[in-house]
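# missing the sequence, but the structure's below:
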C-alpha cells in the first residue's frame, strides 16, 4: 500500500512534532510513509470564510499531489473533514469535470490518523508507553464531521503506563473554530476558559487531542493560567515508547 502524509499547515509551520510523530508511529507499525513535497493547505480557511473560488487552485494542488497514493493520512480531524466534505463542493464550483472526478476518486482514500490505524491497519495497541495521567478532548470536526467515535480512546486505553481520565463536558467546543476566534474573540476566549477549567478539574498532567488548532487554543489558556498541564497531539503520545535501559559496565570493564 502506498501511503502519504498530509502534514497540515499548522503542523508544517507551527507544530511540526505532530506530523513527525505520525511518521515515526506509522513506520514503527510497518507503514512506508511518503511525503509529497507539492502539498500545501487543505483549503479550509478559504472555504469557511466564503472564498470558494480562491480555494479551487488549492484543491487542485491537493488532488495532484496525492493522486498516486492508496491512502492519505491526516493527523487532524479538522483538515481531514475539510478534504472529505468541502473539496467536492469546491470542485463542483470550479466547473472543471476533471477536477470533480479527481476529487471523487481521491476523497475516499483520505483518513484521519486514528481511522487509518483502527480501520485500515486493524490495530488498537500500537506499542506505546506514556506513564502519565491524560485527559482527551474530542475535537468538533473529528466528533461531528468525521464521526471518529471512540477510536482515539481505544488507542489511548492501550498505551502502557497511561491513566486516562474523563473530561467533563468533553463534547463541548473549545471555542477556537479557526476564524471564529478572530471574529468573535470574546466568545472564543469564554468558551476556551470553560474548557480549560474542565481540564484542570480532571487533575490530568496532559491534555491530548487530534487537532493542533484546538491544542493551541486550550493550551495557550492553560499556559497563561500557569496550570502546569501540557498540551500534546495524540500522535506524539502514540509514538512514545519506553526508553531503552541504560547500559551498565561490562563484566570485563568491572575487573579492570
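Right, received. Where do you want to start? Fair warning: this is a prediction, and the values are worked out from it, not measured in the lab. Residues are numbered from 1 along each chain as shown.

# alpha carbons only for contacts and neighbour counts from here, please
OK.

# which element follows the host helix or strand of residue 80 toward the C-terminus?
Using DSSP states H and E, the element containing residue 80 is helix 77-94. The helix or strand immediately downstream of helix 77-94 is helix 97-106, counting by DSSP H and E.

# here's the one I want to compare it with:
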C-alpha cells in the first residue's frame, strides 16, 4: 500500500524521532511511504487563533503536496482533525476535498485501515498512562468520552494491548484535557499550566512510569509540567512504542 507521510511542524522541529518511528512502523507493516519534501505546516496554528487568511498559503501548499494519495498519514490527531474538519481557508475544489478526506491520524490508519492487531517486535515493560488529546478523542472519536453514554471503545489502547509487558494504569479523570490547547497555552498560561499539573499529578498518583500518547503536542506540555513538578514520569509517542522502543 502506497501512502504519504505528513510530519507536523512541531514534530519535525522538536521530536524528529517520532517522525522516524512513524516511517519505520509503516514500512514494517508493508506500506510504501512517500514523503513530499516541500511539506511544512497544515495551517492549524493560524486557524485556531482565528487568523484564517494567514492559514491560506500553508493550507494550499498542504493540498498541493498531498494531492493524489489514497492515504495521508500523520502522527498527530490535532493536525488530522484540522485538515479534515477545518481546512477551509482555501477554495474547496474536488482535489482539496479529496486530500481532506484522505488525511488520517496514525492510530486511525493502523486500527481502521490496515486493521493491525499484532506487533510481535514490540515490548514495553512499564506501567503506562494513556493520554488521548482532545482533538483526537472528541474530534476524531478514537475512544469513548465520559460525557457520551455509549459502549466503551479505545483504539489507541487496543493497539497498545498487543505490546508485550505493557501494563495500563488509569488516572481518576482519564479523558480530562491536559491544558495545552495550542495557542491557549500561550494566551492563558496560568490556566493551562494548572490543568497540566493536575493531569500529570493524576497520572502520577495512578502509578504511571510513562505517559504514552498519539498527540505529541500534549506530551510536550505535560513533559514540561512534570519537570517543573519534579515528577519522575517519562513521555513517549505511541508510534515509538509500537515500533519497538523499550524506553
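On my side now, so go ahead. Please read these numbers as outputs of a predicted model, since none were measured by experiment.

# ok so, going back, and the helix holding residue 80 of structure 1 with helix 97-106, angle?
150 degrees (axes from the mean of the first three to the mean of the last three Cα atoms, to 10 degrees).

# straight-line length of stretch 205-215 of structure 2, end to end?
22 Å (Cα to Cα, to the nearest Å).

# how about stretch 157-164 of structure 1?
In stretch 157-164 of structure 1, first residue to last residue: 7 Å (Cα to Cα).

# okay, strands next: where are they in structure 2?
Along structure 2, the segments classed as strands by DSSP state E run 2-5, 32-34, 72-74, 103-105, 127-130, 167-168, 210-213, 234-237.

# can you tell me what part of structure 1 the fourth one aligns to?
What it means is strand 103-105 of structure 2. Aligned using TM-score structural alignment, strand 103-105 of structure 2 spans residues 110-112 in structure 1.

# what's residue 27 of structure 1 aligned with over in structure 2?
Residue pairing (TM-score structural alignment): residue 27 of structure 1 is matched to residue 27 of structure 2.

# next one: residue 166 of structure 1
Aligned partner of residue 166 of structure 1 by TM-score structural alignment: residue 170.

# residues near that match, how many?
18 (other Cα atoms under 10 Å).

# same check, this time on residue 15 of structure 1
17.

# ok, the nearest residue to it once chain neighbours are set aside to residue 242 of structure 1 distance?
In space, and not counting its chain neighbours, residue 15 of structure 1 is closest to residue 212: 7.1 Å by Cα to Cα, 6 or more residues apart in numbering. In this view, residue 212 of structure 1 and residue 242 of structure 1 are 24 Å apart by Cα to Cα.

# more neighbours: which of those two?
Shown here are residue 212 of structure 1 and residue 242; by other Cα under 10 Å, residue 212 has more neighbours (28 against 12).

# what residue of structure 2 takes the place of the more buried one?
By TM-score structural alignment, residue 212 of structure 1 lines up with residue 216 in structure 2.

# cool, and residue 175 of structure 1?
By TM-score structural alignment, residue 175 of structure 1 lines up with residue 179.

# for the residue lying closest to that match once chain neighbours are set aside, which residues are in contact?
Nearest residue to residue 179 of structure 2 in three dimensions, chain neighbours excluded: residue 192, at 4.4 Å (Cα to Cα, 6+ apart). Contacts for residue 192 of structure 2 (Cα atoms under 8 Å, 6 or more residues apart in numbering) come out as 178, 179, 180, 184, 185.

# what's the longest helix in structure 2?
What stands out as the longest helix in structure 2, according to DSSP state H, is helix 189-206.

# after superposition, how close is it to structure 1?
Superposing on structure 1 and averaging over aligned pairs (mean Cα distance after the TM-score superposition for structure 1), helix 189-206 of structure 2 comes out at 0.7 Å.

# start and end residues in structure 1 for that helix, please.
Alignment of helix 189-206 of structure 2 against structure 1: residues 185-202, by TM-score structural alignment.

# looks like the match of residue 166 of structure 1 contacts residue 206 (just checking).
Yes - at 6.1 Å, residue 170 of structure 2 and residue 206 qualify as touching, with contact defined as Cα atoms under 8 Å.
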